[in-house]
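1. give the three-dimensional model of this entry:
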Amino acid sequence: MIEHHLETTISGRYLVEAPDGHAPFSLLAGFHGYGQTAEDELAMLRQIPGSERFALCSIEALHPFINAKGQPGASWMTRRDRERRIAENVRYADAVIGRVTAELPFDGRLVLHGFSQGAGMASRAALIGRHAVSGVMLLGGDIPPELDDLARMRAAHLARGDHDRLYPQKRFEADIIRLRETGIDPAVTLFHGGHGPTGEYFEAAGRFLAGMEFV
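-> You can find the predicted model right below:
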């Protein structure tokens, strides 16, 4: 058996929500978790205090499926062809962000948000992608261990629920150390909860996002 790969064209789906007015906007782009959709991530972005002053973009993963509840969901990648999928996903994220920033009045400030599996995707978009970021917000997911030059994140907010079994405390602490070793002192939130946001998380995320308006 000989394995082959053939590049083809597929379409990706993303949602955009811009504030009223014509002044240049900062962009907050989000990456959802495993089995979620762009609507799920957009709903999360909307709940961050201060996000209404940003243009919001929720990017849906390229690999759709029907989840255990019979609802549509999507995945960023699996272990198979990992490096190939990473490259494809980063090109896709670059293309979406490039289109959104070209079509909206954009002030140059780009913040990425990732939840769970989307945290790895947000990290890759920031560190491998072609768009410079002002900051990265990661909830319930780690920074992929193979990534280096973490200084490209410029600023970071790391958050974890204290009962999150999918993102253990040791990995959370390791990510904090990695960022500090590269010269970034991240904003850190350990909130009471599991694998998902709470009101406490959104308050902390809002404080971090407020700081991004002055970067």
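
2. drop to CA atoms for contacts and neighbour counts, all remaining ones
-> Will do.

3. distance between the ends of stretch 9-20?
-> 34 Å (CA to CA, to the nearest Å).

4. what does stretch 126-142 give?
-> First residue to last in stretch 126-142 (CA to CA) measures 14 Å.

5. quick check: buried residues in it?
-> For stretch 126-142, the neighbour count (16 or more other CA atoms under 10 Å) marks 126-129, 131-142 as buried.

6. same for the longest strand along the chain, what does it pack against?
-> Under DSSP state E, the strand in the chain containing the largest number of residues is strand 106-115. Helices and strands touching strand 106-115, as assessed by 3 or more CA pairs under 8 Å, 6 or more residues apart in numbering; DSSP states H and E, comprise strand 25-31, helix 117-127, strand 135-139.

7. format these as CSV; extra columns: distance to residue 177.
-> As requested, those are exported to CSV (distance: least, CA to CA, whole Å):
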stretch, distance to residue 177
strand 25-31, 24
helix 117-127, 16
strand 135-139, 15
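
8. show residues contacting stretch 10-18.
-> Outside stretch 10-18, the residues within contact range by CA atoms under 8 Å, 6 or more residues apart in numbering are 38-39, 42, 54-62, 92, 96, 100.

9. same thing but at 7 Å, please
-> For stretch 10-18, contacts defined as CA atoms under 7 Å, 6 or more residues apart in numbering pick out 38, 54, 55, 56, 57, 58, 59, 60, 62.

10. for the one helix or strand the fifth one maps to, which helices and strands make contact with it?
-> What that stands for is residue 57. Element membership of residue 57, judged by DSSP states H and E, is strand 55-59. Contacts defined by 3 or more CA pairs under 7 Å, 6 or more residues apart in numbering; DSSP states H and E place strand 55-59 against strand 14-17, strand 25-31, helix 38-46.

11. ok, how many other residues are close to residue 42?
-> 22 (other CA atoms under 10 Å).

12. hmm, it is touching residue 60, no?
-> No. Using CA atoms under 7 Å, residue 42 is not in contact with residue 60, being 10.0 Å away.

13. right, and residue 111 touches residue 138 too?
-> No. Using CA under 7 Å, residue 111 is not in contact with residue 138, being 10.8 Å away.

14. the structure of the following sequence is requested for comparison with the preceding one:
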Amino acid sequence: MDAHEHRLVVPRTARYYQLGDLATAQRLWVVCHGYGQLAAYFIRHFRTVVEHAPGTVVVAPEGLSKFYLQGTSGRVGATWMTREDRLTEIEDYARYLDQLLGQLQACCPPGVPVTLLGFSQGASTLSRWLLRSAFRPAHLVLWASSFPEDVDPAAVQNLLTTLPKITYVCGDTDAYVSASRVAEQVQLLRQHGAHPQVIGFAGGHELNASVLRQLSAQNAPV
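-> All right, here's what the predicted structure looks like:
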């Protein structure tokens, strides 16, 4: 007799980290880490944003699944999804991010602009979330990643043409995203009606403080 697969929706406790005070926020950044990272360490890179653009609040949600990076002990990382039961994991994190954003916006002054920045797997995560959400950020930053390819082209075009600003960032020696891959991604975004700003920097598969400060300056109020 074959076993039958079932689903049960259960409460989960999701963890996130925050820099700055939501009550006095002038702008909000929600930043999603890459595969195998933890939000507590990832958010440290964004201290330069808060320092460079006072009034910015940065929130780093953490993927719901955690694992040992090597073997059965030692350092732990988080992931947004794997190939196992992936559609369920995508729906779970989409609901998680929707709920988190609603809570954050309720604590901010009205009309605070939101920047979404995803690094590596975090960029795909934000893209899949936005394809399922009615929310549209003021600025979407895709960093060292590929836009999901297994999604409805019409939905992608509807999303990308309704985003006020999209930026694609990648280092020139990124071991995971080659220069040709960057060109393909930018062309893909353009084919779907987007007009992405493209920023490169000298470095690998990593965040870059100078670029973060550049982005924070762009998002500062006029």
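
15. by how much does the longest strand of structure 1 deviate from structure 2 on average?
-> Here strand 106-115 of structure 1, set against structure 2 after superposition, deviates by a mean of 1.5 Å using mean CA distance after the TM-score superposition for structure 1.

16. what's the match for residue 119 of structure 2 in structure 1?
-> In structure 1, residue 119 of structure 2 lines up with residue 115, judged by TM-score structural alignment.

17. the residue nearest in space to the middle of structure 1 and residue 103 of structure 1, how far apart?
-> Nearest to the mean C-alpha position of structure 1, counting by CA atoms, centre = their mean, stands residue 114 at 2.6 Å. To residue 103 of structure 1, residue 114 of structure 1 is 23 Å away according to CA to CA.

18. how about stretch 206-215 of structure 1: buried residues?
-> Neighbour count says stretch 206-215 of structure 1 has 206, 208, 209, 212, 213 buried, by 16+ other CA under 10 Å.

19. do stretch 59-76 of structure 1 as well
-> Buried, per 16+ other CA under 10 Å, within stretch 59-76 of structure 1: 59, 60, 61, 62, 73, 74, 75, 76.

20. farthest-separated two in the residues you listed?
-> The widest separation within the buried residues of stretch 59-76 of structure 1, taken as CA to CA, falls between 59 and 73 and amounts to 12.5 Å.

21. helix/strand/coil for the closest residue in space to residue 37 of structure 1 that isn't next to it in sequence?
-> Distances taken as CA to CA, 6 or more residues apart in numbering place residue 73 nearest to residue 37 of structure 1, at 5.3 Å, with adjacent residues excluded. At residue 73 of structure 1 the chain is in strand, as set by DSSP: H, G, I helix; E, B strand; the rest coil.

22. residue 73 of structure 1 reaches residue 33, doesn't it?
-> No. Judged on CA under 7 Å, residue 73 of structure 1 makes no contact with residue 33 at a distance of 9.4 Å.

23. follow-up on the earlier one: average distance between the strand holding residue 57 of structure 1 and structure 2?
-> With mean CA distance after the TM-score superposition for structure 1, strand 55-59 of structure 1 averages 0.8 Å from its match.

24. in structure 2, point out the residues matching that strand.
-> So strand 55-59 of structure 1 sits over residues 57-61 in structure 2, by TM-score structural alignment.

25. what range in structure 1 does stretch 178-187 of structure 2 sit on?
-> Mapped onto structure 1 using TM-score structural alignment, stretch 178-187 of structure 2 spans residues 168-177.

26. buried ones in the matching stretch?
-> For stretch 168-177 of structure 1, by 16+ other CA under 10 Å, it's 168, 169, 172, 175, 176.

27. got it, and stretch 199-206 of structure 2?
-> So for stretch 199-206 of structure 2, counting by 16+ other CA under 10 Å, buried means 200, 204, 205.

28. look through structure 2 and tell me its longest helix.
-> Determined from DSSP state H, the single longest helix within structure 2 is helix 86-107.

29. identify each buried residue in it, please.
-> So, applying 16+ other CA under 10 Å, buried residues of helix 86-107 of structure 2: 89, 90, 92, 93, 94, 96, 97, 98, 100, 105.

30. can you tell me which of the helices and strands packed on strand 106-115 of structure 1 comes nearest to residue 68 of structure 1?
-> Residue 68 of structure 1 lies closest to helix 117-127 among these, at 17.5 Å (CA to CA).

31. that closest one - contacts with which helices or strands?
-> strand 25-31, helix 82-103, strand 106-115.

32. need those in a markdown table with distance to residue 180 of structure 1, can you?
-> Output for these, formatted as a markdown table (distance: least, CA to CA, whole Å):
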| stretch | distance to residue 180 of structure 1 |
| --- | --- |
| strand 25-31 | 24 |
| helix 82-103 | 25 |
| strand 106-115 | 19 |
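
33. so for residue 8 of structure 1, which of the ones you listed sits nearest?
-> helix 82-103 (11.2 Å).

34. against structure 2, where does that closest one fall?
-> Going by TM-score structural alignment: helix 82-103 of structure 1 matches residues 86-107.

35. quick one: that stretch to structure 1 mean distance?
-> The superposed stretch 86-107 of structure 2 is, by mean CA distance after the TM-score superposition for structure 1, a mean 1.0 Å from where its aligned residues fall in structure 1.

36. quick check, distance from that stretch to the centre of its chain.
-> Between the centre of stretch 86-107 of structure 2 and the centre of its chain there are 12 Å (CA atoms, centre = their mean, to the nearest Å).

37. swap in stretch 118-129 of structure 1?
-> 7 Å.

38. before we move on, the earlier item: pick out whichever of the contacts of stretch 10-18 of structure 1 sits closest to residue 159 of structure 1.
-> residue 58 (19.3 Å).
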